[in-house]
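Asks: model this:
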Amino acid sequence: MIAPTARRGAGHASCHHGEILQGVFLDATGRRCAGLVTLPMTGMGSRAEFTRRPGTPPEQLTVLPGDRTKAARAAALTVEECAPLRREPPCGGELRITGDLPVGLGMGSSTSDVIAVVRAVADSYGVRLAPGTVARLAVRAELASDPLMLDARPVLFAQREGRVLEALGPCLPPLVVVGCALGGGAPVDTLALPVRTYDESDVRAFERLRTLLRRAVATGDAALLGQVASASARRGQQLLRHPEFDTLVGIGRRLGALGVQIAHSGAVAGLLLDPAAPGLRHRVRGCVRALESNGIAATRVFTTFPPVPAFPPAPTVQPVQPVPTTKEFPSGPAHRGGHRPARPDTPRRPARLPAL
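Replies: Next up, the predicted model:
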């Protein structure tokens, strides 16, 4: 009898740069639930390759690196999800995860791993999973999940339930973000933070911020989004208590930033700038210098919109195409083709983001 051949799949998932808004909100039935809106960031993320071995028991699953326990759970759960769709028994296999995401900064490193794994396993079965299914599997694997399976579309996401509370719009207003790492880039132990309880006044405050953010996205109002992010960041400091937070706010105010944003479960933060305001390059450099002179590590500058060429294209050149509407991309060749070319794999670093 000929043994079944191994079947390989691959997947990728990006990360985020902390949150724009996080708190407790009301769902469509009026029930309270935790929710967040993340600030997407492309260019960094996790990649996974899964080689399944038909005919082997499902518990025969090896994972590299061996400490990725959440990713291992995600692989097993996705095998259980996909095998019946192909009318095959669940099987084991080998899982390999690579990437360049620092851990502990609140950039969704574990969720990026998990979603890359889900996509890789699904790809090995030739299955295309809907975003809601990916979210459900991610929450089962790690108990709470960031909305990275929805790519860059701004949504209010119930991270512990894996569902969208509200789709805010097709894209965020244009922003330039000057990123930094508070606390010297040391990872934040979220399990050691005190548990925060919220009363009715807190929920009303979060709902007001939700309304303002909805308006900011609908109208492309970057200044209003900056106000929401700053208010949410200040509320987050009631638990995180970063000693540099007031300094960060002061730098932003002095250099004309629209606001600040932070990771509510980590140390990453950012100054939000209006790309349409005059003297952008000067203000970006000023922000970086001010951060460094105050002992805050500047990390990277990125935008919420596609990069544009340094010089306008000639009339005969096709214009830059807009970002497509968000959808759950399949794994495998078609999915991988939409991302930047692969480069040599690097081990995950403990905390630091790449320097500017």
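Asks: Could you use CA atoms for every contact and neighbour count after this?
Replies: Fine.
Asks: can you pull out the strands in the protein?
Replies: With DSSP state E as the criterion, the chain has strands at 7-26, 32-53, 61-64, 92-99, 155-158, 163-167, 176-181, 259-262, 268-273, 297-303.
Asks: of all those, which lies closest to residue 131?
Replies: Closest to residue 131 of those is strand 163-167 (CA to CA; 9.5 Å).
Asks: residues of the closest one that come out buried?
Replies: Burial within strand 163-167, assessed by neighbour count using 16 or more other CA atoms under 10 Å, is assigned to 163, 164, 165, 166.
Asks: before we move on, back to that, any chance of the strands of the chain in CSV, plus distance to residue 224?
Replies: Shown next, in CSV, are those (distance: least, CA to CA, whole Å):
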stretch, distance to residue 224
strand 7-26, 12
strand 32-53, 15
strand 61-64, 44
strand 92-99, 34
strand 155-158, 17
strand 163-167, 18
strand 176-181, 15
strand 259-262, 9
strand 268-273, 11
strand 297-303, 17
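Asks: nearest to residue 213, of those strands?
Replies: Evaluated over these, closeness to residue 213 peaks at strand 7-26, with 8.5 Å, by CA to CA.
Asks: quick one: the closest one to strand 297-303, angle?
Replies: With axes from the mean of the first three to the mean of the last three CA atoms, to 10 degrees defining the directions, strand 7-26 sits at 100 degrees from strand 297-303.
Asks: now for strand 7-26, which elements pack on it?
Replies: Packing contacts for strand 7-26, counted by 3 or more CA pairs under 8 Å, 6 or more residues apart in numbering; DSSP states H and E, involve strand 32-53, helix 109-124, helix 200-219, helix 222-240, strand 259-262, strand 268-273, helix 332-336.
Asks: So which bits of stretch 204-213 are buried?
Replies: 206, 207, 209, 210, 212, 213.
Asks: Next, work out how far apart the third one and residue 299 are.
Replies: The one in question is residue 209. Residue 209 is 28 Å from residue 299, where distance means CA to CA, to the nearest Å.
Asks: out of the strands of the chain, which comes closest to residue 332?
Replies: Smallest distance to residue 332 across these (CA to CA): 5.1 Å, for strand 7-26.
Asks: picking that back up, I'd like the buried residues of strand 163-167 laid out as TSV, including distance to residue 137.
Replies: Shown next, in TSV, are the buried residues of strand 163-167 (distance: CA to CA, whole Å):
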residue	distance to residue 137
163	11
164	15
165	18
166	20
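Asks: and for comparison, fold this next one:
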Amino acid sequence: MTETDKSDSSQILGLGKKPSEWVELMADMGIDISERTLRERANETGAFYRLGRTMLITPAQIDKIFEGGQACRSKSTRGAEFTGRKVGSSTTAGASQAHIQTSSPMSRQPICETPAHGRAAMELNERDLDLLQRLRSARPLWVEGHDDGTVVSWDNLDRDLRETFLTVAPEFEPTRIDGGLYVTAFEWVFAYEDIWRLITTRMRLRSLELAVAGPAAAELDCAPFLAGWVPVRSDGGTGAHLVGDVDAHPVSIGPMIHTSPLCGIDPDAGWARTVSRWYRLGDRSTPTAFYRRWGKKAEGISAIAIETREAQAICVAEQIEEGVRGA
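Replies: I've put the predicted structure just below:
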């Protein structure tokens, strides 16, 4: 565990978040990691602060946790893996791929890296996903003698981030300190949440529109494969997600996934669209089979599982509400 000094305390107060809060933020950008897994990796790397019984993690420590996780994943013989949030609550843990069974003839591995596909299959939300990653990676600095000392370098933010920052805070003027331009901790924390919301809202609208049109063949070829999936209601009860076992996910770190909000789904055509990306669909599971597969990690699934047609209806209603589909 990291010892807290003056600069550490400033980072905790300004940018530290609880593991559950990081899980929710990352879920919005399609990075699904369980709270349990995040806590375990924080303990393994020592990348966290402890205030009483509360664990707090800063953006810089999140980077350290994920860098360590990437090193471990590179040794795995299985493709990109993923751990989603626990069905019926906020956490879950991974499980062995050996237990999953699917009769789908669809290949579990993407084929988009072949020359015939090239960059034509590039995910349209890729730029925004990358922007969210860069936002998350912006590191606070300690400047001696300046207010609480914690600032973010305006000069070190790339042009896209600065432009997005000014979109949500048009009257912002960076603070000059010793010849450099900076964002104070107070300004950064408030703008950070607004920037995140702006980007994820833009991604959602784009994905709803994409779902109405359906995927191109090359886009689906590049998509991760989701097997043993079950549609579930979102925590608020108004949206839908998918839970299941994923292969070839670009940022996943465990076999079980709780996707970002669902924007469209057509099991007969073998695809689903979430806020973040396309998925190729294998066989649908049932709540009973899903619980048998994942055990206690899937507790409560029967209470939130919905029929596929209900998930489709939710997506259609959202598409109509946002004006990307006719009534």
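Asks: Can you calculate the TM-score here?
Replies: The TM-score (TM-score structural alignment, normalised by the length of structure 2) is 0.29; 162 aligned residues with a CA RMSD of 6.6 Å.
Asks: And for the residue nearest to residue 226 of structure 2 when sequence neighbours are not counted, the neighbour number?
Replies: With sequence-adjacent residues excluded and distances taken as CA to CA, 6 or more residues apart in numbering, residue 226 of structure 2 is closest to residue 246, at 4.5 Å. Using other CA atoms under 10 Å, residue 246 of structure 2 has 32 other residues around it.
Asks: same deal with residue 181 of structure 2?
Replies: For residue 181 of structure 2, using other CA under 10 Å, the count is 17.
Asks: Go ahead and confirm residue 82 of structure 2 touches residue 257.
Replies: Yes - because the distance of 5.9 Å satisfies CA atoms under 8 Å, residue 82 of structure 2 is recorded as touching residue 257.
Asks: More neighbours: these two, which one.
Replies: Between residue 82 of structure 2 and residue 257, counted using other CA under 10 Å, residue 257 has the larger neighbour count: 33 against 26.
Asks: Shouldn't the more buried one be within a strand?
Replies: Yes - membership of residue 257 of structure 2 in a strand is supported by DSSP: H, G, I helix; E, B strand; the rest coil.
Asks: do you know how far it is from residue 317 of structure 2?
Replies: In this view, residue 257 of structure 2 and residue 317 of structure 2 are 24 Å apart by CA to CA.
Asks: go on, residue 66 of structure 2?
Replies: 36 Å.
Asks: same deal with residue 13 of structure 2?
Replies: Relative to residue 317 of structure 2, residue 13 of structure 2 is positioned 40 Å away (CA to CA).
Asks: what does residue 242 of structure 2 give?
Replies: 17 Å.
Asks: Please apply the same query to residue 292 of structure 2.
Replies: Distance from residue 292 of structure 2 to residue 317 of structure 2, counting by CA to CA: 32 Å.
Asks: So for those two, which sits in the more crowded spot?
Replies: More crowded of residue 292 of structure 2 and residue 317, by other CA under 10 Å: residue 317, with 16 against 11.
Asks: Need the three-state assignment for that one.
Replies: Counting by three-state DSSP, the backbone at residue 317 of structure 2 sits in helix.
Asks: what about the closest residue to residue 34 of structure 1 other than its chain neighbours, neighbour count?
Replies: Nearest residue to residue 34 of structure 1 in three dimensions, chain neighbours excluded: residue 24, at 4.4 Å (CA to CA, 6+ apart). Here the number of neighbours of residue 24 of structure 1 (other CA under 10 Å) works out to 22.
Asks: and what of residue 140 of structure 1?
Replies: 18.
Asks: Which residue comes closest to it once chain neighbours are left out?
Replies: The shortest distance from residue 140 of structure 1 to any non-neighbouring residue, by CA to CA, 6+ apart, is to residue 74 (7.7 Å).
Asks: Hmm, residue 136 and the one you found touching each other?
Replies: No - when contacts are counted by CA under 8 Å, residue 74 of structure 1 is not listed as touching residue 136 (10.3 Å).
Asks: Between the two, which has more neighbouring residues?
Replies: Legend: neighbour count by other CA under 10 Å for residue 74 of structure 1 and residue 136, higher for residue 74 (26 against 17).
Asks: need the contact list for that one.
Replies: 114, 117, 118, 137, 138, 140, 141 (CA atoms under 8 Å, 6 or more residues apart in numbering).
Asks: and these, which two are the farthest apart?
Replies: Greatest spatial distance among those (CA to CA): 117 and 140, at 13.5 Å.
Asks: Which one of the strands of structure 1 lies nearest to residue 336 of structure 1?
Replies: Closest to residue 336 of structure 1 of the strands of structure 1 is strand 7-26 (CA to CA; 7.0 Å).
Asks: Same question for that closest one: list its buried residues.
Replies: In strand 7-26 of structure 1, counting by 16+ other CA under 10 Å, buried: 7-26.
Asks: since we're on residue 250 of structure 1, how many residues are nearby?
Replies: Number of residues near residue 250 of structure 1 (other CA under 10 Å) recorded here: 13.
Asks: distance of it from residue 291 of structure 1?
Replies: According to CA to CA, residue 250 of structure 1 and residue 291 of structure 1 sit 10 Å apart.
Asks: again, but for residue 95 of structure 1
Replies: Applying CA to CA, the value for residue 95 of structure 1 to residue 291 of structure 1 is 40 Å.
Asks: More neighbours: which of the two?
Replies: A count of neighbours by other CA under 10 Å puts residue 95 above the other of residue 95 of structure 1 and residue 291, at 25 against 22.
Asks: and that one, what does it touch?
Replies: Neighbouring residues of residue 95 of structure 1 by CA under 8 Å, 6+ apart: 48, 49, 50, 51, 61, 62, 63, 64, 72, 75, 117.
Asks: change it to 10 Å
Replies: Applying CA atoms under 10 Å, 6 or more residues apart in numbering, we find residue 95 of structure 1 in contact with 8-10, 48-52, 61-66, 71-72, 75, 117, 120-121.
Asks: Just the buried subset of those, please.
Replies: Judged by 16+ other CA under 10 Å, buried ones among those: 8-10, 48-52, 61, 63, 71-72, 75, 117, 120-121.
Asks: So which of those is the closest to residue 333 of structure 1?
Replies: residue 10 (8.0 Å).
Asks: The closest one touches residue 94, doesn't it?
Replies: No - between residue 10 of structure 1 and residue 94 there is no contact under CA atoms under 10 Å: 11.8 Å.
Asks: Now the common contact residues for the two.
Replies: Applying CA under 10 Å, 6+ apart, one finds that residue 10 of structure 1 and residue 94 are jointly contacted by 49, 50, 51.
Asks: Could you dump those into JSON lines and include distance to residue 200 of structure 1?
Replies: JSON lines is the format used below for those (distance: CA to CA, whole Å):
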{"residue": "49", "distance to residue 200 of structure 1": "46"}
{"residue": "50", "distance to residue 200 of structure 1": "46"}
{"residue": "51", "distance to residue 200 of structure 1": "50"}
